[in-house]
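Enquirer: Below are the sequence and a predicted model; questions follow.
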Amino acid sequence: MLNQTILEKLNKQINLEFYSSNLYLQMSAWCLSKGLDGCGEFLRQHAEEEKTHMYRLFDYVNETGSMAVLGAITAPKTEWASVIDLFQAIYDHECAITKAINGLMGAALAENDYSTANFLQWYVSEQHEEEHLFHSILEKANMIGTEGRGLFMLDREIQKMAAARAAQPQG
């Protein structure tokens, strides 16, 4: 059984991951409404990935003999000024999630909860990958530009990323 401090922090993280899924799905809808099908598909995939992150935490909490508790999920915003603003918002969000995961890891270690710390190690690595991914997308967007053909090229590049992710084995 988890101690109350760790349980509360894990339940908060469950809800943060659920919010992330909703945020990326909303961002997918925004992209699709702008004709950015590649970005829309990529973000829809990412929304599903965030949901699996939520389920992974949910299962861990319940496997420990504790109970996962779902809270209210704030509705994400629906408009962004540009695709660069959208991906900057994603990068900033992923940095905030990294901070939350690091805080959770710190709390687990402070409570000598090595099982939870071991479980969270996957999230620490995942967040490194997420930050790198969205930072690289921002770099590409700034390199290519987002005016006219640049936006078309960026969408195509992200569509290739979506196709590559879809081809990867799920696990």
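Expert: Noted; the coordinates are in hand. Residues are numbered from 1 along each chain as shown.

Enquirer: contacts, neighbours, all on C-alpha from now
Expert: Noted.

Enquirer: in the helix or strand hosting Ser115, what counts as buried?
Expert: Using DSSP states H and E, Ser115 sits in helix 114-144. Neighbour counts over helix 114-144 (16 or more other Cα atoms under 10 Å) mark 116-117, 120, 123-124, 127, 130-131, 134-135, 137-138, 140-141 as buried.

Enquirer: Take this one as well and set it beside the first:
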Amino acid sequence: MLKPKIEKALNKQIELEASSSQFYLAMASWAETQGMNGTAAFLYKHSDEERMHMLKLIKFINERGGTAVIPPLTKPPAEFESIKEIFESLLEHELNVTDSINNVVDVCLSEKDYTTHNFMQWYVSEQLEEEALARNIIDKLNMIGNDKGGLYLFDRDLENLAAQPINMA
């Protein structure tokens, strides 16, 4: 049985993962309307991945005797200045997610819930990858600058990246 503090922290994380999925979905839609189909494919996939993170939490809470709370959808922004702004926003958002996951881990330790702590280690590792990927993409965009040929190749590279399967092990 989950302790109330743990259940509350996990449900807050569900809300953040759902929000992340919506945020990345809005980014994908915007990129697609800008002719950046590779970037859109990458972001659509990222949106799906965030939803799967949410589902993993929902199932964990319910399996441990808690009650997962499905959050309402919050409207994400519909307009973005540029592809670079999208990925800077994505990194900032991922840093917030990391802080939230670290908070859940902290609550697990203070409540001596080592089962949930162990479960959350997957999310800790996932966040390292998410942040590194976002920083790498921003570095590439900084190298490209305003070069349209470079942006074309960047978009194509993201399309190839999006074609790789999602690892949810």
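Expert: Good, I have the coordinates. Since we're looking at a predicted model, the values are computed, not measured.

Enquirer: Now the TM-score, please.
Expert: TM-score of the superposed chains, computed with TM-score structural alignment, normalised by the length of structure 2, equals 0.95; 169 aligned residues with a Cα RMSD of 1.3 Å.

Enquirer: quick revisit: off-centre distance for the helix holding Ser115 of structure 1?
Expert: How far helix 114-144 of structure 1 lies from its chain's middle: 9 Å, per Cα atoms, centre = their mean, to the nearest Å.

Enquirer: Next, the buried residues of the helix or strand following it.
Expert: Once helix 114-144 of structure 1 ends, the next helix or strand along the chain (criterion: DSSP H and E) is helix 149-167. Neighbour counts over helix 149-167 of structure 1 (16+ other Cα under 10 Å) mark Leu151, Phe152, Met153, Leu154, Asp155, Arg156, Glu157, Ile158, Gln159, Met161, Ala162 as buried.

Enquirer: show me the residues around the third one that make contact.
Expert: By Cα atoms under 8 Å, 6 or more residues apart in numbering, the contact set of Met153 of structure 1 is Ile144.

Enquirer: which residue lines up with Ser19 of structure 2 in structure 1?
Expert: Alignment note (TM-score structural alignment): Ser19 of structure 2 maps to Tyr19 of structure 1.

Enquirer: List the residues that contact its match.
Expert: Ile73, Thr74, Ala75, Pro76.

Enquirer: let's see 10 Å
Expert: Tyr19 of structure 1 makes contact with Gln13, Leu25, Ala47, Glu50, Lys51, Met54, Ala72, Ile73, Thr74, Ala75, Pro76 under the criterion Cα atoms under 10 Å, 6 or more residues apart in numbering.

Enquirer: can I get those residues in JSON lines with secondary structure and distance to Gly65 of structure 1?
Expert: Converted to JSON lines, the contacts of Tyr19 of structure 1 look like this (DSSP: H, G, I helix; E, B strand; the rest coil; distance: Cα to Cα, whole Å):
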{"residue": "Gln13", "secondary structure": "helix", "distance to Gly65 of structure 1": "18"}
{"residue": "Leu25", "secondary structure": "helix", "distance to Gly65 of structure 1": "32"}
{"residue": "Ala47", "secondary structure": "helix", "distance to Gly65 of structure 1": "28"}
{"residue": "Glu50", "secondary structure": "helix", "distance to Gly65 of structure 1": "24"}
{"residue": "Lys51", "secondary structure": "helix", "distance to Gly65 of structure 1": "22"}
{"residue": "Met54", "secondary structure": "helix", "distance to Gly65 of structure 1": "18"}
{"residue": "Ala72", "secondary structure": "coil", "distance to Gly65 of structure 1": "23"}
{"residue": "Ile73", "secondary structure": "coil", "distance to Gly65 of structure 1": "24"}
{"residue": "Thr74", "secondary structure": "coil", "distance to Gly65 of structure 1": "28"}
{"residue": "Ala75", "secondary structure": "coil", "distance to Gly65 of structure 1": "31"}
{"residue": "Pro76", "secondary structure": "coil", "distance to Gly65 of structure 1": "32"}
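
Enquirer: Just put those in CSV and tack on neighbour count and distance to Ala107 of structure 1.
Expert: Shown next, in CSV, are the contacts of Tyr19 of structure 1 (neighbours: other Cα atoms under 10 Å; distance: Cα to Cα, whole Å):
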residue, neighbour count, distance to Ala107 of structure 1
Gln13, 20, 13
Leu25, 23, 30
Ala47, 24, 27
Glu50, 22, 22
Lys51, 18, 23
Met54, 21, 19
Ala72, 8, 24
Ile73, 12, 24
Thr74, 12, 25
Ala75, 10, 28
Pro76, 15, 28
